[in-house]
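A.B. asks: Give me coordinates for this.
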Amino acid sequence: MRTDTGQLFRLEDYRPSDYLIPQIHLTFRLARDTTTVVADLTVERRAGTEACAPLVLDGDGLKLKRIELDGYGNPAHEATSGKLVLTNLPEARSFRLLIETELDPDRNKALMGLYRSNGVYCTQCEPEGFRRITYFLDRPDILSVYHVRIEAAKAEAPLLLSNGNPVAGGELGDGWHFAEWHDPHPKPSYLFALVAGDLGCLRDSFTTMSGRTVELAIHVEHGKEKLAAYAMDALKRSMKWDEDAFGREYDLDVFNIVAVSDFNMGAMENKGLNIFNDKYVLADEATATDTDFANIEAIIAHEYFHNWTGNRITCRDWFQLCLKEGLTVFRDHEFSADQRSRGVKRIAEVRTLRALQFPEDQGPLAHPVRPRRYREINNFYTATVYEKGSEVVRMLRTILGAETFRSGMELYFERHDGQACTIEDFLKVFEDASGRDLSQFGLWYNQSGTPNLTIKASYEAGTLTLDIEQSVPPTPSESRKRAMHIPLAFGLIGSDGKETGFTAAEGATVENGVIHVRKRSHKLRFHGVPERPVLSLNRGFSAPVTLAIEQRPEDLAFLVGHDSDPFGRWQAFNTLLTDALIAGYRLLLGGKEANYQKDIAKLAGRIATDATLEPAYRALALTLPSEADIARDIGRDIDPDAVLAARSTLSAFIAAANREPFGKLYEELEDRGPFRPDAASAGRRALRNVVLGYLARLEGGADIAERHYRTATNMTDLIAGLGTLAHEHAGSPRTDAALADFAARHATMPLAMDKWFQIQSTTPGTKALETVRALMRHPAFHIDNPNRVRALLGTFSTGNQTGFHRADGTAYAFFADALLEIDGGNPQLSARLATAFRSWRSLEPARQEKARQALVSIAGANSVSVDLRDIVERSLA
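C.D. replies: So this is what the prediction gives:
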């Protein structure tokens, strides 16, 4: 574990390497006690590099056993566990270098490089894990053709996988065997993969648009093959969609997926050999919720889509991470929208962005979509890079139009296939395809913070005037921000509920229903508007901005019933709910009762029973803003206890006002047929379970929740019933009995037990911390398993606002100690968990000070990893 302060890397310091490695032959001899790796490298001196230039290879904790140069024995070198420097190299432009290293995969608890878990050898090399396997130029702009030979005891590892296509295999004697793999496509070291072990397999095939047959396989623990059926279906749909939507065909003879239980990430797109956290592969109605099915579909697609946006075209350096991640998130969002409901999917995306990325933009961990500096790249796999990066690509399509955007993507694939590229390369193809200057739009990649648009509207004599002010708040690394190019989709709705037009617009470019906000200030006039319209702004969430606009409650209610944009309708009602919750919060802080208007309860009832709306949409609309959402919109001096009280009061108010229609709807939506994971069925379950949450707050609600749990025929309803009991009736005998029953029924199912831990870690109340402490001592809790740690500690710190932000600060101290314990084995996990402190400055002063003390205690501890120290120091800055 690296515990130094970490080198500061700057985008402006990027330089090409002096050497290239066009080919690498790797031989692995896998054994429990000692694994050896022999790397046979073809090294080329880059044109213009002096013959005397040293070759400096990256390493991390390596044990060097042998080194040979062109077969002549030891070259002049200096080796440490973290670096190998070779001098007095041959004057020839190309030479061969052989390096043998020795590894201990069983002791690798960081889960980076080559590790062994549950009897399976596995690799994770992004971003800098390959240097834990052998000394190498471990950077994304070094593209190599890989040939891999794996040797292992057949009884221990009958399955031997690597990237590319299988080319050889056979017996070696003494119970050992081997397999050889060749990947013809040059790739960076972060995409290298190896898996060896004893696993079951689900097989299928796919015929590409050119008629080639690709053999597909998903490898899982024995006995779980049937649980991979939905993932296989999602893979085949992904392959077909990428051909239809982007013209991208798969380019190898085989495509392998391996599911493992110990994995730091969700999944990894290694060329031809995707490695997955098993929670994003395994599913059936008895083990997975509808959310799990949707996530599996999206993540299977995401990793497959990386084959072109990430693998065939990769990033030049890690500052360009969004080039592959933001673009591929956009692609998987589009896939899911086409597979499910586009409107519902868009609302879900925005909720995720606001919950994860907006707080990042507003806190000490803010950074641009393309960061300009970092100490630890592991800490920049963030919502800003992924989710906001996707929104930037979406805005680009909005500005250019779908047809021109598709032409730009085709030019991107044609021009840059097989290259390591930059954001400038990406934007240039769209400039060439459209003839537009995108230099101002490029600021979205280079400026941090969430832009705000303040809009004042007035109407007089057929002219609608909008005064638009743009501001980008300062962040720790940037004080003065330039005006952005913001595409603001809009609509004008007349009194009859239909779109109304205008004859002309002046003061800003308006085209295809989009206002192009490019300056700090616009006075935009729409002429020929027949009546005062109701404004629908930022339709489809066309730009990741906040809006400050005074809209009358009656106008928002009008939009709820008439806006043709699904996102606009949802946003209008969500704004009404948020305004009511904040008003209730302020009353509670003032010692008064939080009174709510009957209109909002009536509107909720109308939405719930409107059969013209998709059930999934109604479920989203009726879901109150979370405690974290409310706190974010309040902005400062947050008292989490008052936020929870305001939310609980509004929820009970809406439930009481709609007891009869909610009860009727709950009965009507009961799923009496066979389980189906499709979007329509999932939407019906989602609406029924949201209604259950309201009914559980009323008299007799515990009976309804318990019956829901006891009669559930699928995991979605089972978890809804258990969660409702635990959260609304915590500590009751029936809740304790249900929790015990679930644990007994699912004790051998780790993914189900993760849900059991999550439910208890998010139960509000004064005993939340004591519950989490006790669960850490539970036999099913393993601090070395990232899924289990995220389920308990991650969920507690981000999903239990009153429990984590206890007024006495004891939860902060407990969490700090847990982070340090985790950090000793898995720095990447500890650092990601530590981001739970990112909004500590928005709390009321007493909690702020206690959170600060916890962060200081981590910073002052001995042997803190670079990963964790980086997050803590930036949080304190």
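A.B. asks: CA atoms for contacts and neighbours, from now on please.
C.D. replies: Noted.
A.B. asks: just the helices in the stretch 701-850 of the chain please.
C.D. replies: 701-711, 715-728, 733-745, 750-761, 768-776, 786-789, 795-799, 801-804, 810-823, 827-834, 845-859 (DSSP state H, counting those that start in this stretch).
A.B. asks: Ok, which of those comes nearest Phe9?
C.D. replies: When the helices of the stretch 701-850 of the chain are compared by Cα to Cα, helix 827-834 sits nearest Phe9, at 18.2 Å.
A.B. asks: and the angle for the closest one with helix 845-859?
C.D. replies: Using axes from the mean of the first three to the mean of the last three Cα atoms, to 10 degrees, the inter-axis angle of helix 827-834 relative to helix 845-859 is 170 degrees.
A.B. asks: Proceed likewise with the subsequent sequence, for comparison:
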Amino acid sequence: MREGTANLIRREDYVAPIFWIRTVDLCFDLDPAKTLVTSKMRLERNAAVAHGPLRLHGEELNLLRVLIDGESVSFRTEGHELVIDNVPDADFTLEIRNTCCPEKNTSLSGLYTSGGGFFTQCEAEGFRRITYFMDRPDVMAVYTVTMRADKARFPVLLSNGNLLETAELDNGRHLAKWHDPFPKPSYLFALVAADLVAREQRIRTRSGKDHLLQVFVRRGDLEKTEHAMNSLIASVVWDEARFQLPLDLERFMVVGVSDFNMGAMENKGLNIFNTSALLASPATATDADFQRIESIVAHEYFHNWTGNRVTCRDWFQLSLKEGLTVFRDQEFSQDMAATPSARAVCRIQDVRGLRARQFPEDAGSMAHPVRPDQYVEINNFYTATVYDKGAEVVRMYQTLVGRDGFAKGMSLYFERHDGQAVTCDDFAQAIADANPGSALSTRLDAFKRWYAQAGTPRLQARGHYDAATQTYTLALQQVNPPAPGQDGKLPQVIPVALGLLSPDGQALPLMLQGEDGAAGATDTERVLVLDQAEQSFVFVNVPVAPVPSLLRGFSAPVVLEDGLGDAELLVLLKHDSDAFNRWEASQRLALARILGAVRSGKPLTLDAAYLDAMRAVLRHPALEPAFKALALQLPDEAYIAEQLSDVDPQAVHAAVAAAQEQLAAALQADWVWAYDAHQVAGGYQPDPVQSGRRALSNLALSMLVLQATRSGDTVWPGRAYQRFKDAGNMTDRLGALSALVNAHAELADSALARFHSQFKHDALVIDKWFALQGRAAEQEGRTFARVKQLLKHPDFTLKNPNRARSLIFSLCMFNPAAFHRRDAAGYVFWAEQVLALDAINPQVAGRLARVMDRWTALAQPYRSAAREAIARVAAKPDLSNDVREIVERALAMDPQWAAVSPASDAPAAAPAAEAAAQG
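C.D. replies: The predicted structure is shown next:
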């Protein structure tokens, strides 16, 4: 990076620590302005590495004393490190006393205050803001923690593990002592001291052990924790049943806090959650909120084994825990959904998220492998690639070895590595070794290229049917486009789940040429493994020219180019037994029409065949409402833009808006039927059946309000306003409000004012109010103007990450038409907000900076204006590493900038062939 910024950290430079820390005794005298931290550590030299001084990380600390075995010792500081040169060769005790100031910690990393209480966030490198320490994930120690605080202000004192002792102290203070018997890295440390109440549940697991589950929240929020507790119980049960992984502590605690940079954190035995990922009631949370909470609670609990009991050797291995645990929470959500249709909806939603977040990342300035090779600021690599693409890599393991084989591999992984800090290669080896002779074990080195190569492979497929021999030849080819620092890439292992359909929709048996006549004679789905640049597969005994259904269930994170036209896609949409490909067909039909309009520059006119197909989906008696709601939604504008090399966001928006209006008008009677037929009677439940019915009825309402507003009719806007007022749950209330706001109906402002008045004391609901306006469909600059005005609203603040995300991120990240303005006002707005956030919370600022990753794909005049805004941010001399790394990598996509940048700015060279796949 440029002179004055942090050093580049490279994976290839990893060296094991010179010292191990075996035990840590921490004592906190908690005070918002000046917290005293005393740390006593038992250290020993690592005999496997060369001698050197002891180096401890520390930031924004006031050091008071350093003792070794009770004696004062000389030390020095180098940057953010405390260096002690003369330490004993034998084991020794190091005592450090320092203070920190939690109330001034606006970064929300380390120990900070929120709502009058103390909270911590130590991943990735926050512990160094609490005390001096070897703050790296491969240093694992057993912690004992004592906290002292004012009892009236902080009646609840929590830390990791099991409670050993409580006591009353003088001057109204009290004490709590906790001990975690499991060695853990510092990033998993947690502390909470606040005025909280708890929902408690005692459970007995399959192993016959009793455990206490606790969900702590501020007073007044307890009634909103039932769903989180039920999700936690379900997670404990599922993990023990599916993977034989039991809860291993006497208690498991979850704590909610309003000020939090992430969704949640998996600290050992003491998970700390953003309240947005924890609190829910029918009156204040939507179906999507309930689903998100279930998923995140599960994710953090599952980390207890995949991340805590076995952790990362270094931060380059982040996907070892995150990709694996995302896969596990996705599997959990599908199992909780129960029915095949509900499971398919979960999968579709996961893939939509992958395409919306990760595919653009793979094509942008911050593109990196699932296991990055280098970074400046590790916070910038908590990315969709590490999480979501990492989860797809784990899913491919399961596809290649089977569900049972994957479970065997997981068992071997924990048998080998419990209590250790390991690498992605260790996980890969365990899965392969547990399944000798599998499609994975015979291709392991090639498969691990998924960890080493950035970018999204493109899978090209073409079929040829020979009627005389009744054979169907499927030719597959993979193309791996260049990524930053990686020009020549090797073929990857791509599992391709497929079926073949006859023109009338019948599933055809699949047997490959050369197979035994009995083998596969009746199978109608199978998995092909593409591990070369090009391969052909010949199917025999195929009675008719088939329609291929490829990449079923999205069996690999690739872009499929199969050349299918409308006729074949309509067959898949009508008949495919794979719900994912059925949904995919609906999206591809819409995408082709929208892209055709954008590329031609002509107004979009939807043809009768497409409209009839959408009507058939809507009226289909066997399809679940949740699936219909997904199939009838048009592709996101951002996803459409990813298909273009020269993006005019306003042209994309115009085509999408035209498609929506025509769908609304042409299917008006069908939307009326859908709205009326899918009302939910009885009490609210956020289950797949009710959620699906509400999703479809709210989609129908939005279409009816849109059509009515455009035609001047007042009936449906009036009905939407009445539904908004009378709704018995937040899903329907917000659905009606969204319909009015997105159509820019006359009643929208009145409804927004009423909503704010009704929920002004509930921060999470007001976040929804801001977000709805930030994401509102743009019309003649109204949305952008409203967002700028809302920055001055008394309820808006940049200091709370949820509130900042609700308005600013909603506009910049999720509303392309409002953000990408021809007058460049959106880019000026972005630069101002990035700089303002960077001054108080670099992590949040870094996330907002990512909006410009794909600026070079924009058409003019957007491209030049975007570059100017990025350069303005980059010119700020005191930028955080979080933001500087992102904007300088964005500018490096511009040849003019790259020409004057130092050589050290350039990404590392592509790794050599097979070396790329190794750890």
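A.B. asks: What does the superposition give as a TM-score?
C.D. replies: In this superposition the chains share a TM-score of 0.97, using TM-score structural alignment, normalised by the length of structure 1; 866 aligned residues with a Cα RMSD of 1.6 Å.
A.B. asks: Tell me the residue in structure 1 aligned with Ala817 of structure 2.
C.D. replies: Under the alignment by TM-score structural alignment, Ala817 of structure 2 pairs with Thr802 in structure 1.
A.B. asks: Turn the helices of the stretch 701-850 of structure 1 into a markdown table, including mean neighbour count and distance to Tyr381 of structure 1.
C.D. replies: Shown next, in a markdown table, are those (neighbours: other Cα atoms under 10 Å; distance: least, Cα to Cα, whole Å):
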| stretch | mean neighbour count | distance to Tyr381 of structure 1 |
| --- | --- | --- |
| helix 701-711 | 19 | 37 |
| helix 715-728 | 24 | 29 |
| helix 733-745 | 15 | 33 |
| helix 750-761 | 22 | 23 |
| helix 768-776 | 17 | 27 |
| helix 786-789 | 23 | 16 |
| helix 795-799 | 22 | 17 |
| helix 801-804 | 26 | 24 |
| helix 810-823 | 20 | 18 |
| helix 827-834 | 24 | 9 |
| helix 845-859 | 19 | 21 |
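A.B. asks: Between those, which one is closest to Ala228 of structure 1.
C.D. replies: Nearest of the helices of the stretch 701-850 of structure 1 (Cα to Cα): helix 750-761, 13.8 Å.
A.B. asks: and for that closest one, what span of structure 2 is it aligned with?
C.D. replies: With TM-score structural alignment as the criterion, helix 750-761 of structure 1 aligns to 763-774.
A.B. asks: mind checking how far that stretch is from the chain centre?
C.D. replies: 20 Å (Cα atoms, centre = their mean, to the nearest Å).
A.B. asks: Would you mind pulling the contact partners of stretch 698-718 of structure 1?
C.D. replies: 285-290, 652, 655-656, 675, 685, 689, 692, 695-696, 719-722, 724-725, 728-729, 734-735, 738 (Cα atoms under 8 Å, 6 or more residues apart in numbering).
A.B. asks: separation between Gly455 of structure 2 and Val887 of structure 2?
C.D. replies: 20 Å (Cα to Cα, to the nearest Å).
A.B. asks: go on, Leu278 of structure 2?
C.D. replies: Taking Cα to Cα, one finds Leu278 of structure 2 at 33 Å from Val887 of structure 2.
A.B. asks: Please report the number of neighbouring residues for the alignment partner in structure 1 of Thr286 of structure 2.
C.D. replies: In structure 1, Thr286 of structure 2 lines up with Thr289, judged by TM-score structural alignment. Residues lying near Thr289 of structure 1 (other Cα atoms under 10 Å) number 23.
A.B. asks: measure the residue nearest to Thr289 of structure 1 when sequence neighbours are not counted to Glu706 of structure 1 for me?
C.D. replies: Among residues not flanking Thr289 of structure 1 along the chain, Thr716 sits closest, at 4.2 Å (Cα to Cα, 6 or more residues apart in numbering). From Thr716 of structure 1 across to Glu706 of structure 1, the span is 15 Å (Cα to Cα).
A.B. asks: what sits against Ala421 of structure 2?
C.D. replies: Ala421 of structure 2 touches 137-138, 310-314, counting by Cα under 8 Å, 6+ apart.
A.B. asks: Of those, just the buried ones, ChimeraX syntax please.
C.D. replies: Selection of buried members from those for ChimeraX, criterion 16 or more other Cα atoms under 10 Å:
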select :137,138,310,311,312,313,314
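A.B. asks: Specify, as a residue range, where stretch 345-356 of structure 1 falls in structure 2.
C.D. replies: Going by TM-score structural alignment, stretch 345-356 of structure 1 sits over residues 346-357 in structure 2.
A.B. asks: Contacts for that stretch next, please.
C.D. replies: Contacts for stretch 346-357 of structure 2 (Cα under 8 Å, 6+ apart): 330, 333-334, 337, 384, 388-389, 553-554, 580, 583, 638-639.
A.B. asks: which two in those residues are spaced the farthest apart?
C.D. replies: Ala337 and Ala638 (28.5 Å).
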